[in-house]
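S.K.: coords below, sequence missing:
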């Protein structure tokens, strides 16, 4: 039961937001080459920040580059086309395969994202094109050749995030499409182009996609061939940071704050008790002083009894002196009322002398 719940939560976290962002599933690139990955998003996120993160698990992924330039990577650049509702990720000099995420930052909620896998090969990629940027003019035509490794009739030409042409011909957004399959390539011809045909398309198989951007201008000219890709570049060094799943850390943060509050409350209570209420130790100390004083008063009584004993002993000694040679001296009579008051219980050594 618990395992099923965990699987459900993991699936929800992994799939949540995927319907708001669309990108390729897997793309193959030769080591050291460059590639551009488009990420289509819902228009309601036009003003949100877009970014790329790296890692197989979304919650543990690292930030790589942001569209608002808060974080830069020296070989990765993120550019946002707010009019077309698509942001692109350009990766130069790729070296290693890995999982990546096209993501949109959503304050106080889960970010919207879509993952893709970058397959870096030492030899020719399994699916690739000569150039990812193609220029055309209105009422003109363009030709794109997709190279593959013998996957005949399994390669399709698609509008990115939209319709695909599965047969030898068809139409996409009003433009005529003709497809010719070769042994290791697929040639796509698009004619009767319109301005609205500007956008991202892709060669697609079951597991691989290769995006191609087509720009349709008002008239065809040689100068158009020198135009830059719609992907803007930026410079800067990277500073990858570990992603902090704040929402999942909130319970831990709350517990820490609760412990701090409890500690401070106990500390405050201890200070108030010490300052405004007598402590138990002080009461015990007062009781000890009282007993010590009573014991001291008894000791004083014993001292008085010793003085009486010494006086009586001195009298007895004088009475035993022989009368010859000395003048008889009558012992002084000591009245009981003249004796100092002694405690009710007389010391033991006085009783012994009396016996």
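M.R.: All right, it came through fine. Fair warning: this is a prediction, and the values are worked out from it, not measured in the lab.
S.K.: CA atoms for contacts and neighbours, from now on please.
M.R.: Noted.
S.K.: immediately after the helix or strand hosting residue 213, which helix or strand?
M.R.: Taking DSSP states H and E as the criterion, residue 213 maps to strand 209-217. Proceeding N to C from strand 209-217, the next assigned helix or strand is helix 222-225, under DSSP H and E.
S.K.: can you mark which positions in the strand holding residue 213 are buried?
M.R.: 209, 210, 211, 212, 213, 214, 215, 216, 217 (16 or more other CA atoms under 10 Å).
S.K.: what does stretch 136-155 contact?
M.R.: Under the contact criterion CA atoms under 8 Å, 6 or more residues apart in numbering, stretch 136-155 has outside partners 125-130, 134-135, 181-195, 203-206, 214-220.
S.K.: endpoints of it, how far apart?
M.R.: Across its full length, stretch 136-155 reaches 23 Å end to end, with CA to CA, to the nearest Å as the criterion.
S.K.: what of stretch 54-66?
M.R.: The straight-line separation of the ends of stretch 54-66 (CA to CA) is 12 Å.
S.K.: likewise for stretch 203-214?
M.R.: Length of stretch 203-214, first residue to last, CA to CA: 13 Å.
S.K.: go on, stretch 87-107?
M.R.: Here stretch 87-107 reaches across 19 Å from its first residue to its last, counting by CA to CA.
S.K.: figure out how far it is from the centre of its chain.
M.R.: Averaging C-alpha positions (CA atoms, centre = their mean, to the nearest Å) puts stretch 87-107 21 Å from its chain's average.
S.K.: do the same with stretch 73-89
M.R.: On the basis of CA atoms, centre = their mean, the separation between the geometric centre of stretch 73-89 and that of its chain is 26 Å.
S.K.: how about stretch 102-116?
M.R.: With CA atoms, centre = their mean as the basis, the mean position of stretch 102-116 lies at 16 Å from the chain mean.
S.K.: for comparison:
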């Protein structure tokens, strides 16, 4: 049926034009979504682009335009720098199996258009990939795994560029294509460059499946060794918009974790140093106080006391006083002056023992 319809389109001269390049046939599982890129020429940068649904161009209906708001079912975006507009169809059902047209409005002329056929199946698609949006790091490698059930030649092509059948290079990146007995087709891109960013598609027989690759600089927190990103196919394609958001969020989380680790590495030695300095200061202070307290003992304090001595002399009476047999003796008290140093209860006991000591000396004068 598709062959007869394509032949009819060729006969009517409505099979498209050379101003737009896109895929020719894609297969998607029901309930999923598909994004199709459409490459246009530079003179149409400021023109309105749109998606038209229907097998016959003259009777197709506009699904979405770049000058309209996106709907839940259809969305469109225009990358004027790369000259590619993309159309996305969500929540696919078997009713979405149809011919679609990537088109560019031409004022006062015939619009440019190029069609592709979308096949929606309830089982596993004949050719699909886990996700259409893939991110890699400059200089690294990535593996893109396709699940395929159809036969035919396999190729890896860049939108508007060259193709590789088994091995080769595209824009400086090395390309290797390998197939397994389980029906998995692996495309390996080595030595990614900034120029490697863009739209590609895998070809297997008459089917194509586009993917978008974004190459970024490697974050500082990631080791310099090459890392391989492996994409395992799932039963349902993922919307490339949500996949991009998840990948960007993952990059932010890695950077936040790196900042947290750097802070911890800085804080732990600083806390240890502060603790050691505090303990050392406390020990010095206690040692100084202990030395002041035990510096003056009672014996030392007694040694500092001042003692005054007085000499007592005996004088014999004169002739007029011979009758007084007793000698007159004069005594003087010896006063002990207390020191002004610090005094404790133990010192006071010693002071009380020696505070009333009296010394005297008696000398007889002939």
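M.R.: Yes, it's here. In this text the structure is predicted, and so the values were computed from the model without any measurement.
S.K.: burial of the closest residue to residue 122 of structure 2 other than its chain neighbours, as a residue count?
M.R.: Spatially, and ignoring its direct neighbours in sequence, residue 122 of structure 2 is nearest to residue 30 (5.3 Å; CA to CA, 6 or more residues apart in numbering). Residue 30 of structure 2: 23 surrounding residues under other CA atoms under 10 Å.
S.K.: might one say that residue 30 of structure 2 is in contact with residue 90?
M.R.: No: assessed by CA atoms under 8 Å, residue 30 of structure 2 is found out of contact with residue 90, at 9.8 Å.
S.K.: spatially central residue for structure 2, please.
M.R.: Most central in structure 2 under CA atoms, centre = their mean is residue 255, positioned 1.6 Å from the mean C-alpha point.
S.K.: quick one, what contacts that one?
M.R.: Under the criterion of CA under 8 Å, 6+ apart, the contact list for residue 255 of structure 2 reads residue 221.
S.K.: run the chain-centre distance for the lengthiest helix in structure 1.
M.R.: Ranked by number of residues, the top helix in structure 1 under DSSP state H is helix 280-319. Relative to its parent chain, helix 280-319 of structure 1 has a centroid offset of 75 Å by CA atoms, centre = their mean.
S.K.: where do the helices of structure 1 begin and end?
M.R.: Applying DSSP H to structure 1 gives helices spanning 2-15, 222-225, 246-276, 280-319, 348-354.
S.K.: show me the one of those helices that comes nearest residue 112 of structure 1.
M.R.: Between residue 112 of structure 1 and these, the tightest spacing by CA to CA is seen for helix 2-15, at 9.4 Å.
S.K.: about what we covered before: would you tell me which one of the helices of structure 1 is buried the most?
M.R.: Ranked by mean neighbour count under mean count of other CA atoms under 10 Å, those are led by helix 280-319, which reaches a mean of 13.
S.K.: which part of structure 2 lines up with it?
M.R.: Applying TM-score structural alignment, one finds that helix 280-319 of structure 1 aligns to no residue range of structure 2.
S.K.: pull out the buried members of the contacts of stretch 136-155 of structure 1.
M.R.: Buried among the contacts of stretch 136-155 of structure 1 (16+ other CA under 10 Å): 125-129, 134-135, 181, 185-191, 193-194, 203-205, 214-217.
S.K.: those residues in strands, which ones?
M.R.: Within those, membership in strands is found for 127-129, 134-135, 181, 185-191, 203-204, 214-217, as judged by DSSP state E.
S.K.: how close does residue 90 of structure 2 get to residue 115 of structure 2?
M.R.: Relative to residue 115 of structure 2, residue 90 of structure 2 is positioned 19 Å away (CA to CA).
S.K.: likewise residue 79 of structure 2?
M.R.: Using CA to CA, one gets 20 Å for the distance from residue 79 of structure 2 to residue 115 of structure 2.
S.K.: residue 6 of structure 2 now?
M.R.: Plainly put, residue 6 of structure 2 is 10 Å away from residue 115 of structure 2 if you go by CA to CA.
S.K.: look at those two and report which has more neighbours.
M.R.: For residue 6 of structure 2 versus residue 115, neighbours defined as other CA under 10 Å are more numerous around residue 115 (28 against 14).
S.K.: which residue is the nearest non-sequential neighbour of the more buried one?
M.R.: When the adjacent residues along the chain are set aside, residue 115 of structure 2 lies closest to residue 101, with 4.1 Å between them (CA to CA, 6+ apart).
S.K.: contacting residues for that neighbour?
M.R.: The neighbourhood of residue 101 of structure 2, defined by CA under 8 Å, 6+ apart, consists of 51, 52, 53, 54, 57, 113, 114, 115, 116.
S.K.: give me the nearest residue to the third one, chain neighbours excluded.
M.R.: Meaning residue 53 of structure 2. The spatial neighbour of residue 53 of structure 2 that comes closest, neighbours along the chain excluded (CA to CA, 6+ apart), is residue 100 at 4.6 Å.
S.K.: and the aligned partner of the one you found in structure 1, how many neighbours does it have?
M.R.: Matched to structure 1 by TM-score structural alignment, residue 100 of structure 2 sits across from residue 100. Around residue 100 of structure 1 sit 23 other residues, with neighbours defined as other CA under 10 Å.
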